[in-house]
Structure formats: structure tokens, C-alpha cells
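Asks: Okay, structure incoming, though there's no sequence with it:
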């Protein structure tokens, strides 16, 4: 590959974190942590990506310290990791130490499944699932979720009470404190894809008339309180990353905002609460978000908030993750050339690579040195690779 990618290999400083380059491993759910505890295999998985030259690793979604944070979410048997409890924290300490030993940096993605949790599953099956207004979301929309799962979860439940909302916020705070104490290099927040934070932002699932609902700005209150709580416990040196999305698992065509002004109403308060990097999750990084501008979702996040942003969506491959066929050819020179064009004009500051890095731990090294980039095989999703 003759494209000059060296600009991606310049360092970046974010609060007290210095990254050697701009390549980030995107968070990817793997289901390899029995009883929520990451083992030696998980530590080796992350270390290999650090050894492959990737500047920052964002972990798979990690359940926060709240009993309803994790369940099966339609995944079947759940081996999702969490960030609380002596055994899990010891496992994550091994992960952090291994990545640091390989010269890498790593942050956990704090996750609460919220409405997407299958009731009666997870480490605390007796705990009720958390829903802002008791609504799972609209049915009959474009989605890849199994109909049997939707049938189980679509019935309305009780809205979250004030005390339940505060309990969840406190759970995020405790897990952020654990992240700092374990030596993680920052904290990432999963605020996308129809999970709990996202359902507070979305008008289809937040119909509250109290201080946690209302117009777009009012619906950001839960997200901002989570970010503030994380900042208090993580301290001033650790950066906070925030993933958001227009689309939801309940509805791939959903939109939080249809104009840049509406997007500012969503992201402005979250930015002010203490976010350092926005991660606008899309299927294709090279698609314009709003008519009249070529900027993608992360590009608009940077323009609106003035904060750093991270591109994601099929980087290194030729298909989006939720396409009918997830396997993808290596993106080749066209994919990387489009990426570099957007990067060099300052649209985003970091580049998040998902399945390509899952498939090849040394992808970053291969990109830099012009080696052939391999295609993705979906079977790799179930390998201890």
C-alpha cells in the first residue's frame, strides 16, 4: 500500500494520557469472561493488540457496579465481564499490567444494558431491568434482533424511580474509581445503541415528565450526571471517552438529531459535563451525517463541541458490522485513502478499528509498514484470538 499513513502515527495528548499513535481498538463484545471475571486468555488477547502497535485499546463493554447492568441481551449464555468484585478486579489488573508491559494504553468501556437486558438473566437475575419510562422501544422497525427476544421484552414495565436512577449513577462512579485504582488510562462510556444511557437521550424511550425527561437538552441530564460522577471518581488526569449513536438496536433508522443544531442540543451538555473525546458510532465512517456537509457524525461532534473525536465504521474493511453479511474483504487502498483524506482535513483525531483488529492483532503494524491487510472472517468472533 503506497498511501502515506504516517500522520496517524503522531502522538496525541489527552489530559494526563499520551498516546503513541492515533489508532484505537474499538470496543467489541466477546463473551469470554465466565462469572464476569476476565482470565489469562483475556489478558493475552489485549496484550497482543498492544504488541501489534495499536495506540489505545478500548475494552469490550464492562458491566458497571449495579445488579441490573448485565444480562443476556439476546446473546444466549452470558460471560460478559464486569468491573466490581475482588475476582473481576484482579482479572482486570492482569489485563492492564499486560497491556502496559507491552507499551500500550487501555481504558474500560463502562456499560449498562438497561432496556436491552433480558429480564431474569445475568449475575443478578432477580434484579429488575432498568428502563427510563418502562418502554423497551418501538417494535416493527428495522433491526437485527431476534423476534423471540423482542416478544419477551416488549411489554412495558415500571419507569425508573429517583432512587433507582441515583443507584445506577453511583454504580458508574464506583466502577470509575475501580478503573483509576487498577491503573487504567482513562474511562470510556457506552452511551449508544439503545442501551441505558441512550434510552434516556431518545424520545421514543424517554417519555418522562420530571427532571429526567423533556426536550433534547433535558433528556441529557442522566448522561451528564453519569459523566460528572465518573469525573469525580476518575480524577482530573484521566480522559473520558463517550460513545453515542443515532441508530438504535431497536431501530436502525432512529435519529437523535436531524440537524447540527439538534445534535448540539444533545452533545453540548454532555461535553460540558467533562467528556474529552466523542465517538460517534456509525456503520460507515465515510458517509455524511447531515445534508449540505461532508462531515460524518464524529466530525460534527468535534465541530459542535470543540472536543476531540474518533472515527469508526468499517475502517479497514468493505462492509458495515450490521450488514447482512458481516464478513468483509480488506478495505484496501480506497478505504484507507478515504480515511486519510478525512483525517488530514481535521475531521477527527483518532481512528477506531474494530473487526479488522479482531481478525489481526498486528493490523496497526501492518498498516504502517505497507503490508497486506487481511479480510475478516466472522468465525473469529468466537475465537480466543
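Replies: Perfect, thanks for sending it. The model shown is predicted, which means the values in this text are computed figures rather than measured ones.

Asks: Please count neighbours and contacts with C-alpha atoms only from this point.
Replies: Fine.

Asks: List the contacts of stretch 179-193.
Replies: By C-alpha atoms under 8 Å, 6 or more residues apart in numbering, the residues outside stretch 179-193 that reach it are 17, 58, 61, 83, 89, 92-93, 96, 105-112, 176, 197-198, 223, 233-234, 238-249, 281.

Asks: chain center to that stretch: distance?
Replies: Offset of stretch 179-193 from its chain centre (C-alpha atoms, centre = their mean, to the nearest Å): 10 Å.

Asks: again with stretch 356-372
Replies: 21 Å.

Asks: same question, stretch 22-34
Replies: With C-alpha atoms, centre = their mean, you get 9 Å for stretch 22-34.

Asks: Enumerate the positions of it that are buried.
Replies: Within stretch 22-34, the residues that qualify as buried are 22-27, 30-33, counting by 16 or more other C-alpha atoms under 10 Å.

Asks: Show me the helices in this protein, by range?
Replies: 40-51, 86-101, 147-153, 162-182, 196-201, 216-219, 221-234, 260-274, 297-305, 332-344, 355-359, 363-368 (DSSP state H).

Asks: angle of the longest one against helix 221-234?
Replies: Relative orientation of helix 162-182 versus helix 221-234 (axes from the mean of the first three to the mean of the last three C-alpha atoms, to 10 degrees): 30 degrees.

Asks: Buried residues, helix 162-182. List them.
Replies: For helix 162-182, burial by neighbour count (16+ other C-alpha under 10 Å) applies to 165, 168-180, 182.

Asks: same deal with the shortest one?
Replies: By neighbour count with 16+ other C-alpha under 10 Å, helix 216-219 contains the buried residues 216-219.

Asks: which one of those sits closest to residue 277?
Replies: residue 217 (19.4 Å; C-alpha to C-alpha).

Asks: for comparison:
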């Protein structure tokens, strides 16, 4: 029996297998609202056979968007547009759907990657002044952000709550808070971005304070059976930055507050990061969180082969694996993994006749006759 295709409980959410589609920004929204691109893109991925689909980083406010074309969930129009997409997904796929809620902080007001990904000046019609823990720019040539004061902190927290409540109204199965990749909550955690001298800066306890306040507020604002979890960057890959020891402390504090899982990535807070790339290069960080904290842990990062993913789960290095680029390249990756590992996967009945003859039990419940 393949461990990768065993069910997984994330809080009260039952996921049919341990393949997760990681959040992937599409830079294709209009004023924060999902478009026909999202209908095609998410509909495509929803038919993949993965157990869980996490929607791309979704901004909790206009100024929290990475770019002006980012998905958001801060207005009635955003909610209605995303609801349209979700209704189509649910009509044809049993996949569980979570949403990643985030605020880009000082990495906001940027161009799409295919336009260079550089910062857009606040003087440009498509740009705005960013906010962050401290008035420290992400890059040396970038415009420094405004350091958040008490009112600003309260607004960010309340924006996360409002977006989470919209997600709950849409029937989304789980909520992931984005505290990774150099965005706002990660900026508070990392001494590289957080130079504050008040109760939100300095010591590890102080730097964790605001992300934990946001988690507490979101957890309290949505139904108890709706799991809330966090994506973290386990290391900044920069000396004297955020590291695995901080990640373990943060994850332990989250566990005490009812966090359902930890999705473990790395990097993103500094252009000076020196990442040591290789297959599964982030998995050891997920393994330590799983072993030392005891929460369900999702591993990500250059996981591309079914046998590799199977070994990660079977060897208890993580409870699930998430795929991003590999899933874009091969949107039927879970089908092909099930075939290699001798497992079954859900597939839409319209596609049952694509089942290869040598894998006659690949699609659960498949039966097809034709005159």
C-alpha cells in the first residue's frame, strides 16, 4: 500500500491522499478579483487527483498585494468572483480546497515575474507605498516601506480576519496563513527585516508576537472545524537571519494555539540569500518540525518524482508533500504517481476511458462501456 495515497487529517479536514498542490501566484487578477484565467487554471488542477489544492497567495488588502494583478479577498467583488470559480471546481471535482491568505509587506507593489519582478515606485499609477515592521527596504535600490504603527498593526490583523471570514463564507476547506517567503508575517519574524525596538521587535518572543496575534485572531474568527495552519520559511539562508531554531519555537507556539499543520518552505526575505539547491533540499527542515513539534507537516521544494515523494512520507520525513512547478509541468502528476506506486486516484468519469490497459484499477470506481 502506498503511503503517499493514504488519507491525512489536517485538524478536522480529511484529505484523501498526501499530495498537495502548493500555492502559486498567477498575477492574473483584476482589482483583486479572480478572472477566467483562474477558472481554467484552478479547474485544470482540480482534476489532477491531488488531495488538497491550496489557492495562490491571496491578499487581505489592496496594499497587501505583491502586484497590482494579485488575487485578493478584501471586497465583495473579490468574494463573488472567487465564489464563481469555486462553484465550478466543486461541481466537477471532489478535491479539498484551501486558501493561502497573505500580506506582502515591503515586497508589495512589484511587477509580475515575466516583467522582471522589480518594485514599482509609489509614484507610478500601478504602485503604492508599502508597509513593513521597519522602514528597511527589501533591496538596496528600493523605496523603503512605512513602519507600521499601532493603528497599522490593528488594520493588518483585522484585514486578515475579514478575509478569513470571507473564505469561510465561500466554504473553503482550510486556511493557510502566509508567514514565509519574505512577506509581512515573515518580515516580523526575521531580524533582517524587523529592526523594531518595541514589544514587536528584538527578542525571538517579541518578533513572534504579531504573527501569533494574527493567527489567534483568525483562529477565533472562523468555525472551530475549519483548520487554520501556517506556511513558514525555516531559514533565511542568510547569516544571523531567521533560522530553524526560531522556526521550531514559532511552530511550538502555534501548536499551543490550535494550529493544524505547518507547511515548511525556506528563504525569500533577502536578496543576499544563498540557497543550496538540490532534490528535496527543504525536506530536512520539515522533518525537524515534524519530529520536534509533532504537528502534521507538509514538505515542499524540488520534489518531482513519485518514488521520492513516497519515500518522504514513508520514512516519516513529512506527513504530506506539496508540488508547485512539477504540477504545472504535469497536471496529471498524481495519476502518474498512482500508476507507478500501485495506488488508486480519483478521476472525472469523462476521463475514465484514458486509463491505460496495464493499470486497469488506477481510477477509483471506473467503469466504461461504449457501443
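Replies: Okay, I see it. Because the structure is predicted, anything quoted here is derived from the model rather than measured.

Asks: Can you give me the TM-score here?
Replies: Once superposed, the chains reach a TM-score of 0.79 (TM-score structural alignment, normalised by the length of the second structure), with 319 aligned residues with a C-alpha RMSD of 2.4 Å.

Asks: To residue 137 of the first structure, which of the helices of the first structure lies closest?
Replies: Proximity to residue 137 of the first structure (C-alpha to C-alpha) singles out helix 196-201 among those, at 8.5 Å.

Asks: quick one: the closest one aligns where in the second structure?
Replies: Mapping helix 196-201 of the first structure onto the second structure (TM-score structural alignment) gives residues 184-189.

Asks: Average offset of that stretch relative to the first structure?
Replies: In the superposition with the first structure, the average deviation recorded for stretch 184-189 of the second structure is 0.4 Å (mean C-alpha distance after the TM-score superposition for the first structure).

Asks: contacting residues around that stretch?
Replies: Contacts of stretch 184-189 of the second structure (C-alpha under 8 Å, 6+ apart): 102-106, 132-133, 178-180, 193-194, 200-201, 204, 207-208, 210-211, 232-233, 242, 269.

Asks: Please spell out the ChimeraX selection for the buried subset of those.
Replies: The ChimeraX selection below is limited to those of the contacts of stretch 184-189 of the second structure classed as buried (16+ other C-alpha under 10 Å):
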select :102,103,104,105,106,132,133,178,179,180,193,194,200,201,204,207,208,210,211,232,233,242,269
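
Asks: Now, the contacts of stretch 184-189 of the second structure that are in strands?
Replies: Residues of those located in strands (DSSP state E): 102, 132, 178-179, 232-233.

Asks: Looking at those, which is nearest residue 289 of the second structure?
Replies: Closest to residue 289 of the second structure, out of all of those and judged by C-alpha to C-alpha, is residue 232, at 10.7 Å.

Asks: counterpart of the closest one in the first structure?
Replies: By TM-score structural alignment, residue 232 of the second structure lines up with residue 244.

Asks: residue contacts, its match?
Replies: 190-193, 198, 278-281.

Asks: Same question for residue 347 of the first structure.
Replies: 295, 298-299, 302.

Asks: run the last query once more with 7 Å
Replies: Residues in contact with residue 347 of the first structure, defined by C-alpha atoms under 7 Å, 6 or more residues apart in numbering, are 295, 299.

Asks: Translate it into the numbering of the second structure.
Replies: So residue 347 of the first structure corresponds to residue 317, using TM-score structural alignment.

Asks: Most tightly packed of the helices of the first structure?
Replies: Among the helices of the first structure, the stretch with the highest mean neighbour count (mean count of other C-alpha atoms under 10 Å) is helix 196-201, at a mean of 28.

Asks: Work out the gap between that one and the centre of the chain.
Replies: Offset of helix 196-201 of the first structure from its chain centre (C-alpha atoms, centre = their mean): 13 Å.

Asks: Next: stretch 40-54 of the second structure.
Replies: The answer for stretch 40-54 of the second structure is 14 Å, by C-alpha atoms, centre = their mean.

Asks: Report the aligned residue range of the first structure for it.
Replies: Counting by TM-score structural alignment, stretch 40-54 of the second structure corresponds to 44-58 in the first structure.

Asks: what sits up against that stretch?
Replies: Everything outside stretch 44-58 of the first structure that qualifies as a contact, by C-alpha under 7 Å, 6+ apart, is 19-27, 95, 98-99, 102-109, 361-365, 385.

Asks: Kindly recompute the last result at 8 Å.
Replies: Here stretch 44-58 of the first structure has contacts from 19-27, 95, 98-99, 102-109, 188, 357, 361-365, 384-385, using C-alpha under 8 Å, 6+ apart.

Asks: so residue 217 of the second structure makes contact with residue 159?
Replies: No - taking contacts as C-alpha atoms under 8 Å, residue 217 of the second structure lies outside contact range of residue 159: 10.3 Å.
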